Structure formats: C-alpha cells, structure tokens
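A.B. asks: kindly generate the corresponding structure for this input.
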Amino acid sequence: MSHPTAFEDGPADEGGVLLLSHVGFSFLEDLIGALDTRRLKAFVLTSLPLPEHLPQRLDDVAAKAHEVRSTDHHVLTRADVEQYLAELRRRGERVRGCVTVWEGYRHLMAHANALLGVPDLAQDQVLALRDKLALRNGLADAGLSRARAAALTPESLAAHQAGGRRHFVKPVSGIASFGTFPLTAGTTWGDIERIAEEARQDPVYASAFGADVPFLVEDYLPGREFSFEVLAADGAAHVVAVHEKCEVTETAGAVLENACVSPPESLGAVELAGGLAWVRGLLAHLDLRWGCFHLEARHHEGRWELIEANPRVGGALISHSVKALTGADDLLGLWIDLLLAAAGPDPDALDRYHRRLREISYAPDGAPPSDRATFFRVFFAERGLIARIGLGTDLPAQPVVTQILLKEGDRVASDVREVFLGQLLWSLTLDERERLLPDLMRASQNAIEVHYET
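C.D. replies: Below you'll find the predicted structure:
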C-alpha cells in the first residue's frame, strides 16, 4: 500500500532519508519534523498498522511525510527494505541515510545504511547488543562487569531462588521493560510462561522477542539508575546528556521508569567524570564507532555497571530533554546530522560535527555543557477502561512539553509491559531545580488525572 506524495515543491536535489516505522508509529512526527527543518524528504516505510488504526494512521503520516509505503504485514523484513530502496533508486531519488527508533528494526537500519554507503554499526553488532545474555557474560569475562547471567530454565530458576542472593529476570532480546522484574521466592515457571505467551501474542511487541521468547536470570545490580545519551562518530564518543532515574517502580511484570532529572542530582563532578570515562571505555571495548546510544547503567559504591546498551535514541522524552538542556537540537536531529555528515560530499562536514558536539557535550571532568536542567515524568496506564483523563493545574512550574497519549474510552489490556498514558517535561535552570524539584516531584505525581471505569 502506497500513499501519494504529500508535497511536490520540495527540494529534490537535497534528497531524503528513509524512516523505518513499526505499525505506523516510532516517533514519526518528530523524525519528519527534523527532516523538514533540514529541507529533506521523509520516505516512510512502515509495517501494517493495527486494524484499529487503519486507515487514519496512514492518512495522518501521509499528510506530513513526502511518501508513505506500508507493507501488508505487521513486521518489516529485510526484503521490504531492499525492495523499497531499489524502487527509490529506480525513480532517481537520492536517499542519504536510514533511521529508525524501533529497536526491533535497528539491524534493518544498519543493513540499509550499508547498502547506501553510510557509516553505521554493522548488523551483527546490533544483534549482539540485543543479546543481553551474551553481552552480560562477555563483559564479565573482560572484567567490565561483576555480574553474570544464565539462561532461565525451570532448573536454573529453582537454583537461583535457593541461592540466597538477589537476582533479576528479563527477556534475552526484549524491548522496553516488557517482562523485566526482580526474582522472588514466589516467582514460578508458570509466571515466566504466562509472560512469554503474552509477548508472543502482543501485536506490537511480538517481533522484538523472537519466536521462543527466551529469558535470562542475572545478578541483581544495586545502586541508583542513570542513562547516558551518546553520539559516536568515527570512534569519538560525545555524551550530550546524563539522566538520573529519580523514580523507578519494580512491579511483578515490568520495571517502570517514572521520572528522570538531568544533570544527575545525586552525583558530583568526580563521579560523573568516572562515568564518562567508563562510557568511552565500554564503547571502545565493544567497537561501537558510529551511532546514537542510550546506555542504561547503575552506580554503586563508586562503580558503574551496564544494564543495557541500546543502539538508538532513548524513549519517553529523552530527545526533547536533550534539546532543552543543550539549547541546540533534539537527539533525533543530532542523530540525523551524524548520518548526513558521515556520508556527505563535504570532507570537512564530520570535523564540523565533532566541534559542534564538543560544545554541547559533557567535559571530561564531568562539567555539564550549560546551566540548564530538565525534569520529566512519565505516566503509565493501568489495566482497565479509561473513563476520564485530563491535565491537572496545581503545579509549582508549568511543563514545556505536554503529551497525553490516551483518551477516554481507551482500554488497557496488559500489565507486563509499559503502556504510556502521557508525559510532561519541565525546563529549569540549575538554581531553579535546586529550589523547585522536591515540590515538583511531589506535585507532578498527579499532574495527569485519570479515572478508570469500575
């Protein structure tokens, strides 16, 4: 299914970028907006949206993008990408790179960029990062992690429960927080089978897990949780933001990241400098020379431990937060500019890109690039039918980004994956944050008011 071009007067000589979308979403509005500001066409290739979103979702995207091509199945394949790229080439379109924020398609993005001659991660590197079992034990073998992991089976489940230590369970190749939780004495193999079956049946997330949905069990990582937002260009890593997850809820079926603040509130410059050095050493060890990374980590007793290395932009309002912090561009725009600089005809473009990133990134001594701070809160839906939803008014400061993602009449059916209800972001100076953050954290808990039908 193909939708016609939304505009005919665009600058064809500037070319465009291929955007890979999962079931019609994957930050498309933000990506298309970033391409519009760069006078580039958006060629959208999406897997078939769910029936409840047809045909409206494709019509909505077609009104913004240069072109939208939808497959007749819910999961994009390598052949889909190759065929669409070949068609664009036959028509004389100049495709300058490929981007996706859907982790299940990140290897397809790498394949497309290889076909286009754009520097990026290799497909096998992407797939290796998504294998959390092999990654954890590989880091332990290299002395870069004190934790180890094992495949979860009925036997290993019982053995770890009997060992008396804390452990954590997660899918080997999952996505978001689906099916991630601390192991307890009450966890049963039936619980694992139930979550695996829900993953297989989930029309949006199923393709990201694989047919068997294997799980792992690993040593529990203590400490506070952070994420490093990193852009790597020709082996040089730039950390443009560090977010502290100041509220994390561990449930029986998922770990929900409720609120984040940046720069981190609980770390000083010395600890941050150590984290920046650790990030660069980690990327060098894994040979991650190109791309955008959302590195999730825990810090405990002066030591950093990797949770996940995601080869993409972080979710929620991470990209918007970067824009508010740097006063420059959001993280999606910076990632697009990396692809353009790396593969463009101007030999000095990459040098200019490095200089630009150095100006908006953390210094090696842990100093943030500006006096700006952000706080954002994510609201997750509960199982049930939404009867009423709206934005509250009793807040010590007004958010600069407000997104309410569900509406009255929407039904939430899952409780083992995060279902976003809405999200809000505040932009502050560091002085304002010190004064307002305690009240803002408390008041913002009810900033989106939602009621469910009983």
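
A.B. asks: hey, let's count contacts and neighbours off CA atoms from now on
C.D. replies: Noted.

A.B. asks: max-length strand in this protein?
C.D. replies: The longest strand of the chain (DSSP state E) is strand 236-250.

A.B. asks: helices and strands around it, which ones?
C.D. replies: The contact analysis (3 or more CA pairs under 8 Å, 6 or more residues apart in numbering; DSSP states H and E) places strand 236-250 against strand 224-233, strand 255-262, helix 269-286, helix 318-326, helix 349-360.

A.B. asks: any chance you could list what contacts it?
C.D. replies: 181-182, 224-232, 255-265, 276, 280, 283, 289, 322, 325-326, 357-358, 360-362 (CA atoms under 8 Å, 6 or more residues apart in numbering).

A.B. asks: can you rerun that using 6 Å?
C.D. replies: 225-231, 255-264, 361-362 (CA atoms under 6 Å, 6 or more residues apart in numbering).

A.B. asks: stretch 387-406 now?
C.D. replies: With CA under 6 Å, 6+ apart as the test, stretch 387-406 has contacts from 408, 421-426, 443, 447-453.

A.B. asks: strands of the stretch 1-150 of the chain, start to end?
C.D. replies: Using DSSP state E, counting those that start in this stretch, the strands of the stretch 1-150 of the chain run over residues 2-3, 16-21, 41-46, 67-70, 95-99, 149-151.

A.B. asks: actually the stretch 301-450 of the chain, sorry about that
C.D. replies: Going by DSSP E, counting those that start in this stretch, the stretch 301-450 of the chain shows strands at 303-310, 372-380, 384-391, 401-404, 411-412, 420-429, 448-452.

A.B. asks: mean neighbour count, the strands of the stretch 1-150 of the chain: which tops it?
C.D. replies: For these, the largest average neighbour count (mean count of other CA atoms under 10 Å) is found in strand 41-46, namely a mean of 26.

A.B. asks: and that strand with strand 16-21, angle?
C.D. replies: Angle, strand 41-46 to strand 16-21, by axes from the mean of the first three to the mean of the last three CA atoms, to 10 degrees: 20 degrees.

A.B. asks: report all helices and strands that strand 41-46 contacts.
C.D. replies: strand 16-21, strand 67-70 (3 or more CA pairs under 6 Å, 6 or more residues apart in numbering; DSSP states H and E).

A.B. asks: these: which one's closest to residue 147?
C.D. replies: Proximity to residue 147 (CA to CA) singles out strand 16-21 among those, at 34.5 Å.

A.B. asks: dump the strands of the stretch 301-450 of the chain to JSON lines, plus distance to residue 139 and mean neighbour count.
C.D. replies: Below are those laid out as JSON lines (distance: least, CA to CA, whole Å; neighbours: other CA atoms under 10 Å):
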{"stretch": "strand 303-310", "distance to residue 139": "9", "mean neighbour count": "19"}
{"stretch": "strand 372-380", "distance to residue 139": "31", "mean neighbour count": "23"}
{"stretch": "strand 384-391", "distance to residue 139": "41", "mean neighbour count": "16"}
{"stretch": "strand 401-404", "distance to residue 139": "38", "mean neighbour count": "15"}
{"stretch": "strand 411-412", "distance to residue 139": "38", "mean neighbour count": "16"}
{"stretch": "strand 420-429", "distance to residue 139": "32", "mean neighbour count": "20"}
{"stretch": "strand 448-452", "distance to residue 139": "41", "mean neighbour count": "17"}
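
A.B. asks: to compare with the earlier structure, here is another sequence to fold:
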Amino acid sequence: MTTPAPADDRPRLLMVMPYRQFVSKAQAEGFWVGAIWDPRLETPEYLDDVRARADLFVTADFRDPRVLRRTLHEVAREHRATLIYHIGREETMVAAYEAAEDLGGELNPAAAIQLLADKHAMRDLLARRGLSPVAFEAAPTRQEVADAVERIGYPAVVKPSALAGSRGVFLWQQPQDLTAWTALVDQYGYDGPFLVEEYLRGPEYSVETLSRDGRHQIVGITEKLLGPPPLFVEVGHVHPAPLPAQRRRAVEELTTRFLTACDYRFGPAHTEVIWTERGPRIVESQARLGGDRIPRLVELATGLDIEQAVFAALAGRPAEPVAPTATAIVRFFTFPPGRVDEIRGLETAARLTHVDELSLRLSPGDTVPAVRDSKSRHGHVIVSGVTAEEARTRCAQVLAAIEVVVDGTPVRADGRTGVLGTPV
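C.D. replies: Here you go, the predicted model:
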C-alpha cells in the first residue's frame, strides 16, 4: 500500500485493475480513485504509471478470490470508499462485486456479473427466458467434450467456460478434430469446464452499450472481421457496422432485453451477436468495454469518448446518444510463423494522414509466433473515413504497404505474398 489518500470531500471510488486512462478519466469527473492491481498482470512500468496517477495504489494476488475480497474490505473501510467498480478482465469481476455487495458499494448485483461471466449460466438464462435459443450442453471435463459434441452435432463450437478473450474457442467439425483440439487446450493448460454449442452461421457483430439505473443506451454496433476456422481469431472491426435498419433494430432489441434479463444495472457492456437465418443470436457478453481498440473506433466515428462517458454517468452526467459521422476500422496483422528477415513499408504507412494508430510487434530477427488468439496477433492499424467505402479503401492501402519478409518470403499485411507495391 502506498501513501494514504488525502482527506477531501471527493466521492471515493475504489477500482479493481483500472487501466491508467480510467484512473485519469474518473478523476476528471471528480472522483478520488483507489486502484487495486495484481502486479503479475502488467509490466512494472505500466503499474508505476497507474501508481503515479491514482490517489491510492494497492497490490493483491488476484489468483485467490478470498484475498481479493479481503483486500477490498480492508481498503474500502480504511479509506471510506463509497463505490467499488471493476471493468477490467472478467476473471476477477465476480469476487469484486461480491465484496462490493458486502460493503453496500455495488454498482451491479454480483448475480448479474456472474451471469455475464459464466457462459453456461448465460445460456441457461437465455433458454429459460426463450431469448435467442441455441442448442448447448455443458461438459465439466475435457474427457466429456467429445460425447457432448456428438450429441449437439457436427460442426459444434467448444468454449472453455472459464477462459476469456476467445482463448481456446474451437470449431469441432469432425471426430478427427479431437487431436487438434486437445493440442489447443493443452497450450492453455486447461481441463474444464467447457460449453459445447451449435455452430451459428452468419455475420457477427458486437453491441456497445452504456447502462444506468437498469436502462440500456445503445452506443453503436460494430462489425467483426474473423479469421478462418477452427479458431476464428478476430482480425478486425468496423464501426459503425453497415446494417440495414430493420436488422439493426432487431439486434439492439435483443441486446437490451438480454441485459435487462441479467439485471445489469450500470456501466458498459460488450455483447456479441451473430445474425443467423433464424435471426439474431447472442454469442456472449461482458460487463466491460469492448477490447481490440473498439472504444477508439467509437470515438473516431462519433466523437464520443465512451470511457469518459462511463465515469460521467457515474457522476450523474450521462452522455446523450451520438450519431456517427464517419466509419472507423481496426485491422490486426497476422503473419505466418517463421523468422523475420526484413520489414518494409512501415514508416511509409505511418506517415499516411488517415492512419490514427499503427503498431507492429515484430523486428528483424524475431520469431513470428503462431496466431491462436487475440493476444498473439502481431500488431494493428486504425484508419477512418467519411464513408465506409473510404475507410475500407484507406485500410487496404495501409495493409498493402506493409511487408514482412518471413523465412525469405515477402508477406504483406493483407496476407498476400509478392512484391511490395503490387496494386490491391
């Protein structure tokens, strides 16, 4: 624990694993901010920055929910925190909200957070309410997955119930896939439980919402760009999604009905939906902002800083809906495994005026890791345009400009092999 917070009359907000910008944005809305972090989860440099910004900085081992709950109890009482909040990674959310309920400082019922964090509990709720029906079956251990897949029918999606960020999600298309699936879950050291679901075919979207007092404001709908099966790693997002008005309304209505059914009361939610031939179906939802730089896409498209809006709403100043005036795209780089011989075109792409962010996590001499989930992608670019067509054209221009030579083969960021500068 560091220096105690100053004695002032600001409302006291205790946050579990707040990212550094959350600390600053909460303070800008008038809050005293205490930050609780597990030092294993970020670099010392990053946490030093959080420590410098926060009014109070405390470390705890999040691997044991009892330790986290005890820490929250002690810090909240010592520093008179009136609100406890968590919009970081899902794994520790339930414990944080249970402690908040004990102390009377919750913004959401712990049961609502449990429904959003537990894929099986979410499916049970949807089935009971007759919302977004999907065939599913729980498999407590990996030994029970193959039989569950047989009962659901091929192809089936297998999800590790206790992993987040799409880690370990796999499309099981035939019995022989057992070998590849086993190798995948071995990489995560995960043995169960699992959820086995019918394969939902169709375009996928995420719905970004802000809730206050149980009322859910649609911020916007984002189109997902997915890699190939069996992993379906997300390779990009487009905001706002190009959706016909009737389809958009159906997706929005399903999302708000779902959040109401969960009794979700306050804050952002990131709800994933697939549009099937039977209409929209919920994939899953998280009680947090969307990852993959989606908040930045929202800001570029609408001007709304959705992160700031969370804390403004907490301070009693909810944001009004904002119509998009542009389209923003993030595309992630996924190069083939091998050794990096050379990188070309990165500086040229970075100088393009329509590039908002550009990051490549590779250097000459590096070994390119295989992409198996969102954390193993190799970098990203964000661009925007007045129209969706302009944004897509600009994104294609950047992807065509960047080339990584892997084991002697030039590979462009758009996935093509060949000579730099070939027209797209």
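
A.B. asks: what's the most distant pair in the contacts of stretch 387-406 of structure 1?
C.D. replies: Maximum distance among the contacts of stretch 387-406 of structure 1 (CA to CA): 30.6 Å, for 426 and 453.

A.B. asks: could you find the counterpart of residue 171 of structure 2 in structure 1?
C.D. replies: Using TM-score structural alignment, the equivalent of residue 171 of structure 2 in structure 1 is residue 182.

A.B. asks: same check, this time on residue 346 of structure 2
C.D. replies: Aligned partner of residue 346 of structure 2 by TM-score structural alignment: residue 391.

A.B. asks: related to what we said a few turns ago, quick one: which of the helices and strands packed on strand 41-46 of structure 1 is nearest residue 41 of structure 1?
C.D. replies: Using CA to CA, the nearest of those to residue 41 of structure 1 is strand 16-21, at 4.0 Å.

A.B. asks: show me what the closest one is in contact with.
C.D. replies: Against strand 16-21 of structure 1 from outside (CA under 6 Å, 6+ apart): 40-46, 95-100.

A.B. asks: dump the residue contacts of the residue positioned nearest the centre of structure 1.
C.D. replies: Centrality entry for structure 1: nearest residue to the mean C-alpha point is residue 314, 2.9 Å, by CA atoms, centre = their mean. Residue 314 of structure 1 makes contact with residue 294, according to CA under 6 Å, 6+ apart.

A.B. asks: counterpart of it over in structure 2?
C.D. replies: Per TM-score structural alignment, residue 314 of structure 1 is aligned with residue 290.

A.B. asks: residue 270 of structure 2 versus that match, what's the distance?
C.D. replies: Using CA to CA, to the nearest Å, residue 290 of structure 2 is found at 5 Å from residue 270 of structure 2.

A.B. asks: residue at max distance from the center of structure 1?
C.D. replies: Extreme point of structure 1 relative to centroid (CA atoms, centre = their mean) is residue 162; 34.9 Å.

A.B. asks: look up how far residue 185 of structure 1 lies from that one.
C.D. replies: Counting by CA to CA, the gap from residue 162 of structure 1 to residue 185 of structure 1 is 8 Å.

A.B. asks: and what of residue 84 of structure 1?
C.D. replies: When residue 84 of structure 1 is compared with residue 185 of structure 1 (using CA to CA), they lie 50 Å apart.

A.B. asks: more neighbours: which of those two?
C.D. replies: residue 84 (16 against 11; other CA atoms under 10 Å).

A.B. asks: next up, the contacts around the more buried one.
C.D. replies: Applying CA under 6 Å, 6+ apart, no residues contact residue 84 of structure 1.

A.B. asks: ok, it to residue 8 of structure 1 distance?
C.D. replies: Computed as CA to CA, the residue 84 of structure 1 to residue 8 of structure 1 distance reads 20 Å.

A.B. asks: likewise for residue 271 of structure 1?
C.D. replies: Relative to residue 8 of structure 1, residue 271 of structure 1 is positioned 52 Å away (CA to CA).

A.B. asks: how about the equivalent of residue 222 of structure 1 over in structure 2, nearest residue that isn't a chain neighbour?
C.D. replies: Aligned counterpart of residue 222 of structure 1 in structure 2: residue 201 (TM-score structural alignment). Using CA to CA, 6 or more residues apart in numbering and skipping the chain neighbours, the partner closest in space to residue 201 of structure 2 is residue 276 (5.7 Å).

A.B. asks: now do the counterpart of that neighbour in structure 1 against residue 221 of structure 1, distance only.
C.D. replies: Alignment note (TM-score structural alignment): residue 276 of structure 2 maps to residue 300 of structure 1. From residue 300 of structure 1 over to residue 221 of structure 1 the distance is 8 Å, taken as CA to CA.

A.B. asks: neighbour-wise, which of the two wins?
C.D. replies: Set residue 300 of structure 1 next to residue 221 and count neighbours by other CA under 10 Å: residue 221 wins out with 20 against 12.

A.B. asks: ok so, going back, go ahead and confirm the match of residue 276 of structure 2 touches residue 225.
C.D. replies: No - Residue 300 of structure 1 is not in contact with residue 225 according to CA atoms under 6 Å; the separation is 9.3 Å.

A.B. asks: which residues touch residue 172 of structure 1?
C.D. replies: 131-133, 214-216.

A.B. asks: restricted to helices, list those residues.
C.D. replies: Under the assignment DSSP state H, the contacts of residue 172 of structure 1 contribute 132-133 to helices.
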